[in-house]
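Q: Quick one: sequence and predicted model below, then my questions.
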Amino acid sequence: MGNVNKNIEEAARATAYVMERHEEIKNNPLRQKYHFEVPAGWCNDPNGFSILGGKYHLFYQHMPYVSEPGDYKMYWGHAVSENLVDWEDLPVALAPVDECDGGGCWSGCALELDQKVYLMYTGLDARNGMQQGQCMAVSDDGIHFTKTEDSPILADTLCEADKKDFRDPYIWRQNGEWNMILGSTKDHFAQALLYRSNDLKNWRFINTMAESLGELGSVCECPNFFEIGGKHILFISPHGLNLRKSVYLTGNFDYPAGKFFWDTYGEIDWGMDYYAPQVIKDGNGRCIMIGWMNSWNWMPWCDGTYYTSKMGWCGGMALPRELRLDELGRLHFEPVQELKNYRTEPAEMVSETAGEEGISIETADNSHCEMIIDFNLKGTTAEIIQLEVKSNEKEKVLVNLNLKLGEIEFDRSHTFDHLKSKRRCSFRSVSETACRIHVFIDSASVELFTDDYMTCMTNTVYVPENADRIKIRGIGGMVKILKVQSWAIKKN
């Protein structure tokens, strides 16, 4: 089998290095308390998010020896959980040590078949000018993986698509055969390609499953395809689409033709730090999504530096979310119910009014908490409802609900981090008389949900430990607060 053991050997070496570094950084105050975070080194896209052996497995893009992106080659990290909140780090799964992936083991998926675990991923082929090809690794125990001799098992697009952008396989089983969708581009327009196979190794091109004339950007990355309530949904992470970086399309799939026709187009998360989500269907029929919580330097608000990199790590995942589809074809993204098991020390405030000076919110731990805030819009005269979090006398993060303009703004420009940026999106309350915001605060992030979980904003935030003040205020009038429910979030 040639150099098949090189992967296991280098993965073990990388794992030992990462866990040694983890011991040095694990108590840093900027380490997240209840989000998954890379133990050390760099982390980006989730890969192979799956249920294997009855447990949730998360593989992810990983660079063990460095903590910021650059010329270093990509590995696959690995973690496992029984509840989507408590994650156990497992050994590194893939290392870029073979000819088929000597330029890096890039994004892909995982599946279980005949008591074996298969990883399908994009390798940059060191023999062929780092051309992208689809590779496979297999494991008997789901932890230690061996590359297959015939990788790359798909080295050509088999169509007119650009062979330089041909990546991120996602595989599912349908009608007795394996289906694989790949992100691609043609003439600088993003598209997704569909292939089919009977044995996971011999693939035939079926069709350009989804194509565009610019509305999906220039390149389609990290496609995911699944079904909810009789409708098919395609996730893509586009390049060159300005402020959009995680898009969903809802529509119908013509299986014989291999063609997807969409009628609804939406953004998965409007924050500055959410990319490449993957979806699984669990044993209870829930569609669960997880995405990378950080940003690439080609995004408009990122300057290419990463605050915690100098401390030895960078990257993690946003909270897992359960998806539901409404009658208009829109997706709702609600944090998974398992998070409720980590609520402690509940507090409640009812029937308050706030003006420009604001009122303070005290939870048991303002730096690691969850809040559900209900506003009475009928009794509110303010033009802007403002939520201030992670603040002290110098730093602060502002969430502005502009009722006059119908938009919501996340403003982290008042922090000491280099990412002094703002992000806005449309705000449409599901009720004319009431509005709810659901907020999760961790050591280095704020996740915001509103519009019945149709609008999400995920953002990393870096402030001192003492920046833990929370306030609500009305700008240009008074805001009527119906109720504030809060909990400290604590893991054992």
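A: Cool, got the structure.

Q: okay, CA-based contacts and neighbour counts for the rest of this
A: OK.

Q: ok, and what's touching stretch 398-410?
A: Defining contact as CA atoms under 8 Å, 6 or more residues apart in numbering, one finds that stretch 398-410 is touched by 271, 382-389, 397, 411-412, 422-428, 457.

Q: For ChimeraX, what selects the buried ones among these?
A: The ChimeraX selection below is limited to those of those classed as buried (16 or more other CA atoms under 10 Å):
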select :271,382,383,384,385,386,387,388,389,397,411,412,422,423,424,425,427,428,457
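
Q: ok, the residue most central in space within the chain - contacts?
A: Centroid check for the chain by CA atoms, centre = their mean gives residue 291 as the closest residue, at 1.2 Å. For residue 291, the contact set (CA under 8 Å, 6+ apart) comprises 45-46, 274-278, 317-320.

Q: how about 7 Å then?
A: Residue 291 sits next to 46, 274-278, 317-318 when contact means CA atoms under 7 Å, 6 or more residues apart in numbering.

Q: show me where this structure has helices.
A: With helices called from DSSP state H, the chain shows them at 6-25.

Q: Quick check: residue 30 touching residue 443?
A: Yes: if you go by CA atoms under 7 Å, residue 30 and residue 443 touch, sitting 5.3 Å apart.

Q: Put this next to the previous one:
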Amino acid sequence: MGKLKHKKSIIFDFDNTLVMNHHSTDKAIIKIIKKDYPNLNEKDLLKQIQGMASDYEICLKFFSGKRLIEAYDEIIKVNLNQVKTMKSSNEIPKILDILSKKYNLFIISGRETTSLNYFLKEKDWIKYFVEIIGAGPKINGKPNPESMNYIYEKYSLLPESCIYVGDKNQDFIFAVNSGCKFLASVWYQNIFTRKKEIICSKIIDLPKKIKNVFENKNLEKFKIDKDVPKYHPHFPDSWINDPIPFYHKGNYHLFFQYSPRGDWKLRHWGHIVSKDLLNWKKLPIALSPDEMGPDKDGVFTGSIFYHKEDKKFPFKILYTGVQPQVQCFAKSADLINWEKYNKPLIMQKDKPKGFGPCFRDPNVFRKEDFWHMVLGSQKNKRGSVLLYKSKDLINWNYSDSIFVDENAICGWEYECPDLFKIGKTWVLLSSCESEKGNFTYWQTGEMKQEKFISKKNGILDQGKFYAGKTTLKGNKRIIWGWIMEDRSNTEQKKAGWSGSLSLPRELFILPNGCLGIRPFSIFDKKRVKFSKLILENKFKEMNIMENTNSSKIRIRGDTKNIDKFEIKIKNKKIVCDLKKSKINNNLVNFNKKFDLTIFIDHSIIEIFFNDEYSETLRTYSNNKKILIKGAGNKPELKFGFSEIDTKLKN
């Protein structure tokens, strides 16, 4: 265990925070590190590596007590006169010297550790830092929370005593996932309209200003964007993610994470409703951050449920607020107007010992005489689920860790847990960030003495589907997910929007105990007219989408005369290899007869196969062509097509 001088710590990002560098500067730094160019003019390098001090002065000056008092009060005490004249990287040691007398200083960066050490030694800055952590063989740097956990454990630090200083969205997410406070010199008020940078303190009044932005969006300019989906819920000029569905009396309500002004800025809960799952109506924003509340830095994912004994406020929401991660509560009489409880129900500092900083995304259900809440967490660098119980929805007691995953494929933590029964089988869903990518993971099994016993498991969707959450309609379990983008941040900013919500899907238990998945309701019942299609060993164009970009394709076949077939939709391939039992290199069970359903909606493609496989793709192409070819003994398919039309109403 390391010994520290101070109670509080500041952890710095490196690039564009401690030093302000760009791609050209990166190349210069690499040259220095490799010593390939010993005669490099360091003076030219310093012109590009601008000091942190000028940005830091902005932090000190404008992070007033009105904004995030708890997080930044100590930093404000630094004497501005000591730093206001600092303008270059040569001055950085002065401010590091000032800060090191009050705080333990660390660096956590995605840059490789040896290069960080070399640079800091060359500049003689390394003496100010307790430890420098970058990407390396023993521990991953940012954005993996593992690096922050390492500091917490080694130096016995409380997350709330640490402040992470960064420069971009990834740093904010990293800090939130790690449970510490976050400080940035400047944020973009709206990444999608590319407005000028503004000081963080000026964001203080944004919740009031944007309360009604959601209802009054002008969508005209997005009608010519050929990537904007038509029948998938989406919101041009905004960022959306993480659906929270709720079915009640014939209406499908979709709540979701919503940022009216762009990427990861003051997350809200948007709200739309539909009777037929095709035509959606926008409702007012359900929840917004409160300036002095436990959700002041964003209203994050949770769950909505019905409390029939409460006649006045039967609808309830539990959700996560951040900085630090806390569980919050709201109630409503009509699903439109929500009244918040002004204190957090469960604090991150009260989480059970031995679990990492991930402490979020409550899922609530009733069992016997108690309300049960499961939370996504982390233990020993693996995903876990915590269980809390309550009789009144306000006072919660920790019960147990119902599950700790030992499967390395699922990454270092669980997000968006969802625990429910289908028939006699318990199902646990969790969303995982790992080296394999982001995905929703399913497990079926049983509950024994408040422990989930996993018997079967798998990935729910092999593509861009994440943060799946369910609701119950009668005895049918329906799930929606966040369809992530597959293009760069720059391309998303240029487009002016990011994220869509998936089609509803029904979950059920297959005879072998695995979790089945298929399109739900009208999307599955929408009729298509089948025709016979003889396949050739070269691509044949299907002239079916000249006048539409929103459609459904249905393909049926028999394995006795087909070895393999391939479909090209825009610039994406769907390869079905019957001999190897694979779709796009993912194992599936090709029975004697098979049924493949494909939904195409501009930039979104959703694939369903035999009630047991789904894959979500993104494609950003103006090409409307659909091509198909196949191999086998006179390969023949039945091919069906229909258009899908819908719209979002204000």
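A: Structure received. Fair warning: this is a prediction, and the values are worked out from it, not measured in the lab.

Q: Superposing both, give me the TM-score.
A: TM-score of the superposed chains, computed with TM-score structural alignment, normalised by the length of the first structure, equals 0.83; 438 aligned residues with a CA RMSD of 2.5 Å.

Q: if we can go back for a sec, with adjacent residues omitted, what lies nearest to the aligned partner of the residue nearest to the centre of the first structure in the second structure?
A: By TM-score structural alignment, residue 291 of the first structure lines up with residue 481 in the second structure. Setting aside the residues directly before and after it, residue 481 of the second structure is nearest to residue 468 in space (CA to CA, 6 or more residues apart in numbering), at 4.1 Å.

Q: The alignment partner in the first structure of residue 459 of the second structure and residue 190 of the first structure: what is the separation?
A: When the first structure is aligned by TM-score structural alignment, residue 459 of the second structure is paired with residue 267. Distance, residue 267 of the first structure to residue 190 of the first structure, by CA to CA, to the nearest Å: 16 Å.

Q: So between these two, which is more surrounded?
A: Between residue 267 of the first structure and residue 190, residue 190 has the larger neighbour count (other CA atoms under 10 Å), namely 27 against 20.

Q: What's the more buried one aligned with over in the second structure?
A: Alignment note (TM-score structural alignment): residue 190 of the first structure maps to residue 383 of the second structure.

Q: Just confirm that match contacts residue 412, I think it does.
A: Yes: the pair residue 383 of the second structure and residue 412 qualifies as a contact (CA under 7 Å) at a distance of 5.6 Å.

Q: counterpart of the residue nearest to residue 481 of the second structure in the first structure?
A: Aligned partner of residue 468 of the second structure by TM-score structural alignment: residue 277.

Q: Contacts only, for residue 475 of the first structure.
A: 355-356, 382-385.

Q: what's the nearest residue to the aligned partner of residue 396 of the second structure in the first structure if we skip its chain neighbours?
A: Using TM-score structural alignment, the partner of residue 396 of the second structure in the first structure is residue 203. Leaving aside its chain neighbours, residue 203 of the first structure sits nearest to residue 197 (4.7 Å; criterion: CA to CA, 6+ apart).

Q: any idea how far that neighbour lies from residue 150 of the first structure?
A: 15 Å.

Q: Give me the more crowded residue out of these two.
A: Ranked by neighbour count (other CA under 10 Å), residue 197 of the first structure and residue 150 place residue 197 first, with 16 against 12.

Q: ok, that one touching residue 174?
A: No: distance between residue 197 of the first structure and residue 174: 10.8 Å, which falls outside the contact criterion (CA under 7 Å).

Q: doesn't residue 618 make contact with residue 486 of the second structure?
A: Yes: the criterion here is CA under 7 Å, and residue 486 of the second structure meets it with residue 618 at 6.1 Å.

Q: So these two - more neighbours on which side?
A: Legend: neighbour count by other CA under 10 Å for residue 486 of the second structure and residue 618, higher for residue 618 (22 against 16).

Q: Show me what that one lines up with in the first structure.
A: Aligned partner of residue 618 of the second structure by TM-score structural alignment: residue 460.

Q: In contact with the nearest residue to its match once chain neighbours are set aside, which residues?
A: Leaving aside its sequence neighbours, residue 460 of the first structure sits nearest to residue 445 (CA to CA, 6+ apart; 4.2 Å). Residue 445 of the first structure makes contact with 459-461, according to CA under 7 Å, 6+ apart.
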